[in-house]
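Trainee: sequence isn't available, so here's the structure alone:
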């Protein structure tokens, strides 16, 4: 298992990015959360095995249909052992 903090930049708010991220995370078995940042980015904390995480990251680079992802940053972090995947609202 590994933990990644992922920052997605581009047109990623107001395009159902968080809801779509949760659907994909639930389908793949990724645990963690997704939230909008004040600067227009989307922040994702994700935990999964390496293979699953690679598939999840591939999806994050595209996002949902109306999103335009310009870049993605990911940093490994400490495992938090999340129980599920949640959408965090402000």
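Mentor: Done, it's in. Bear in mind the structure is a predicted one, so any value in this text is a computation, not a measurement.
Trainee: rest of the way, CA atoms for contacts and neighbours
Mentor: OK.
Trainee: quick one, what contacts the residue most central in space within the chain?
Mentor: In the chain, the centroid-proximal residue (Cα atoms, centre = their mean) is residue 44; its distance is 3.8 Å. Residues near residue 44 by Cα atoms under 8 Å, 6 or more residues apart in numbering: 5, 6, 7, 8, 32, 33, 34, 35.
Trainee: second one coming, line it up with the first:
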């Protein structure tokens, strides 16, 4: 198991970004969360197989049709605190 933390910037709040991320993550067998941050970005924690996390990263770089992704930062994360399933916060 691997874990990664992503910060997605652009037009990513109010455009179904978190719900769409949850759908993608569940389809890839990942657990974690997607949540809005006060600065207008979205934080995503993904825990699972490295290839699945990479696939989610590719999707996060585009997002759903209503979104406009201007930036994507990826860092290491501790997956031990990730919830079962994939939550939206």
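Mentor: Thanks, I have the structure now. Remember, predicted model here, so these are calculated numbers, not experimental data.
Trainee: what's the TM-score here?
Mentor: After superposition, the two chains reach a TM-score (TM-score structural alignment, normalised by the length of the second structure) of 0.94; 88 aligned residues with a Cα RMSD of 1.0 Å.
Trainee: where's the residue nearest to the centre of the first structure, which helix or strand?
Mentor: strand 42-48 (DSSP states H and E).
Trainee: what residues in the second structure pair up with that strand?
Mentor: Alignment of strand 42-48 of the first structure against the second structure: residues 42-48, by TM-score structural alignment.
Trainee: mean distance between that stretch and the first structure after superposition?
Mentor: By mean Cα distance after the TM-score superposition for the first structure, the fitted stretch 42-48 of the second structure averages 0.7 Å away from its aligned residues in the first structure.
Trainee: give me the nearest residue to residue 74 of the second structure, chain neighbours excluded.
Mentor: Excluding the flanking residues, the one nearest residue 74 of the second structure by Cα to Cα, 6 or more residues apart in numbering is residue 6, at 4.6 Å.
Trainee: mean per-residue distance, the helix or strand containing the one you found versus the first structure.
Mentor: Secondary structure assignment for residue 6 of the second structure, by DSSP H and E: strand 2-11. Strand 2-11 of the second structure: mean distance to aligned residues in the first structure after superposition is 0.6 Å, counting by mean Cα distance after the TM-score superposition for the first structure.
Trainee: name the residues that touch that strand?
Mentor: Here strand 2-11 of the second structure has contacts from 40-50, 53, 57, 60-61, 67-79, using Cα under 8 Å, 6+ apart.
Trainee: give me the buried subset of the residues you listed.
Mentor: 41-48, 53, 57, 60-61, 67-69, 72, 77, 79 (16 or more other Cα atoms under 10 Å).
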